[in-house]
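S.K.: This is a predicted model, with the sequence first.
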Amino acid sequence: MARPINDWNARQYDDFAEQRQQAAIDLVAAIPPLRGTTEPAKITDLGCGSGLSTCLLTERWPDAAVTGIDKSPDMLARAAERVPQAKFQQDDIANFKATQPQELIFANASLHWLPDHRKLFTHLAQQLSFGGILAVQMPNTLSEPSHQLMSELALRPAFAEHLSNLKSDREDLLTPMDYYDALAPVCDEIKLWETHYHHVLDGSKDILRWFASTGLKPYLDMLPEGERPDFEKQYIDAIALHYPSTSDGKVLLRLPRFFVIARRRA
């Protein structure tokens, strides 16, 4: 079956699988044991994508019932290939409501696409069993040159006709205090931190490739096919000014990521 034009492209996303997976590895490593037991039995991977995070969950907790949820058919097909022992469900994670309390809700690089995080984080914490863990990682990139340049390019006359109506639910992340206050009525043992990853890429074209399946995707989807190459070229030219080459010709893509781990209060 052909992939719908606006669907996510799992193979393209996996071009940088090892580097994309590092934040999920770090998040899994930071998850504490459940109270009274060492392993969660019911785990939801919220916005599982191509299964890069799901496979980490099944490796750490092989006896758990792990369910990955994602909106993209292409991502889910790739995830099912990668992690056949997990279950996968096609749904919009904005509508997530657990059929039974979960001992771990894991959301790696997915919740930043959703609005109204104060309500969202309180809601997710309420889907946990008592003592269950919410573990979240979100890119904090809207103020980075990589994303500022996307918005600036969209205003140029050559593209504004097609991109002027582009709307995204993506908002700036809340402050750490806001996330704490959203979770504190329901959770304790709340941990918040930010890590800045510096991904070593071969050049400016790789920065385009990195974001073509994520942040740039809404822009590329709205452009006529014949105008995408020009948009991509102008993006690469602009990127090169903000991400200079290293001594050996590589570039460093700085990518801040914000982490939250909270335990539901018993």
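M.R.: Yep, it's here.
S.K.: contacts, neighbours, all on C-alpha from now
M.R.: Will do.
S.K.: Am I right that N9 is in contact with M75?
M.R.: Yes - N9 is within contact range of M75, at 6.9 Å (criterion: CA atoms under 8 Å).
S.K.: Show me where the chain has its strands.
M.R.: 42-46, 65-70, 87-90, 102-108, 128-139, 187-201, 251-264 (DSSP state E).
S.K.: Quick one: list the elements packing against the shortest one.
M.R.: Right, the one you point to is strand 87-90. Strand 87-90 makes packing contacts with strand 65-70, helix 73-82 when contacts are defined by 3 or more CA pairs under 8 Å, 6 or more residues apart in numbering; DSSP states H and E.
S.K.: try it against this one:
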Amino acid sequence: MRAAPAPSTAKPDWQPALYKRFVGERERPALDLINRIPLDEPGFILDVGCGAGNVTALLRARWPRARLLGMDNSPAMLASARAALPDVEFVEGDASRWRPPVPTDLLFTNAVLQWLPDHEHLFPHLFGQLKPGGVLAVQMPRNHDRPSHTQMIETAKAGPWRDKLAVQIDRPQRVAEPAFYARLMASMTSAADIWEIDYLMRLQGDNPVVTWTRATGLRPFMEPLDEAERTRFEADYAARIRAAYPPEADGSTLFAFRRIFILAVRPA
């Protein structure tokens, strides 16, 4: 008898094409943050977690004379960014440890830090990379209590993959309440502005909330599973999401997505 093939253990890398599926909706918070940055002509801008370079392009459009450096930990995303922006420098690195070659006028990070733990030490690490008078600009999703995210946990708990997904089930939430960041930033600067926006988006397509999360929040749940388990997990999750986000009369789906914003200026 032939032995059954071993389950796949390969972890899917970030998929730039999938992430860009809702590019307009994903870029809107970045634009809202860019438009609030109190800098006229920054000389050096660092885009931490630049991904495929979509937001890096927005930064370049706002400040065309600035030196731009994009950093990300995904080779696939960096390859896409380099192809789209051949005149911008991109490097691979881990935001929790990596430092730029020189202090920066603007450290911009959009929808990245929610992936990283220990914000109590991460934010001082990033803030310390600014020049005096430099700006830290952060945007993070904060949706752990919404069905799009709670149903990932429920799907993980309900299936035969529960043991494989124990880390995801038990992982503490990394993005805190706004008051946490207000107190944290107050220890570093008196010039910090923190706010939240709930974006109510009208998404198109069949069960589009699944497509949205497949490119981001769903990835850590899929990575430990073999191919057959991924298919079953996504089918279970998709059924839960369809019930939580039913289509409107015109076929679109309303999807509320909360984001927290932080702007902090390093004392001169």
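M.R.: That came through, no problem. Worth saying up front: this structure is predicted, and the values here are computed from it rather than measured.
S.K.: Could you get me the TM-score between them?
M.R.: Overlay of the two chains. TM-score (TM-score structural alignment, normalised by the length of structure 1): 0.92; 259 aligned residues with a CA RMSD of 1.7 Å.
S.K.: With distance to P115 of structure 1 added, can I get the strands of structure 1 in a markdown table?
M.R.: Converted to a markdown table, those look like this (distance: least, CA to CA, whole Å):
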| stretch | distance to P115 of structure 1 |
| --- | --- |
| strand 42-46 | 15 |
| strand 65-70 | 17 |
| strand 87-90 | 20 |
| strand 102-108 | 15 |
| strand 128-139 | 13 |
| strand 187-201 | 19 |
| strand 251-264 | 16 |
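S.K.: Check the ones you listed for me and report the most buried one.
M.R.: Greatest average neighbour count among those goes to strand 102-108 (a mean of 25), per mean count of other CA atoms under 10 Å.
S.K.: what's that strand packed up against?
M.R.: By 3+ CA pairs under 8 Å, 6+ apart, strand 102-108 of structure 1 packs against strand 42-46, strand 128-139.
S.K.: Report the mean distance between it and its aligned residues in structure 2.
M.R.: Between strand 102-108 of structure 1 and the aligned residues of structure 2, the post-superposition mean distance stands at 0.2 Å (mean CA distance after the TM-score superposition for structure 1).
S.K.: Identify the residues contacting that strand?
M.R.: With CA atoms under 8 Å, 6 or more residues apart in numbering as the test, strand 102-108 of structure 1 has contacts from 23-24, 34, 40-48, 53, 124, 127-138.
S.K.: That one corresponds to what range in structure 2?
M.R.: Aligned using TM-score structural alignment, strand 102-108 of structure 1 spans residues 104-110 in structure 2.
S.K.: the helices in the stretch 151-268 of structure 2, which residues?
M.R.: Secondary structure of the stretch 151-268 of structure 2 (DSSP state H, counting those that start in this stretch): helices at 166-170, 178-186, 208-214, 219-222, 227-244.
S.K.: Out of the helices and strands packed on strand 87-90 of structure 1, which gets nearest to N95 of structure 1?
M.R.: Evaluated over these, closeness to N95 of structure 1 peaks at strand 65-70, with 10.7 Å, by CA to CA.
S.K.: Next, count neighbours for the residue opposite E232 of structure 1 in structure 2 once aligned.
M.R.: In structure 2, E232 of structure 1 lines up with E234, judged by TM-score structural alignment. When counting by other CA atoms under 10 Å, one arrives at 18 neighbours for E234 of structure 2.
S.K.: what's the spacing between E234 of structure 2 and L69 of structure 2?
M.R.: The spacing between E234 of structure 2 and L69 of structure 2, counted by CA to CA, to the nearest Å, is 36 Å.
S.K.: same thing with E27 of structure 2?
M.R.: Distance from E27 of structure 2 to L69 of structure 2, by CA to CA: 19 Å.
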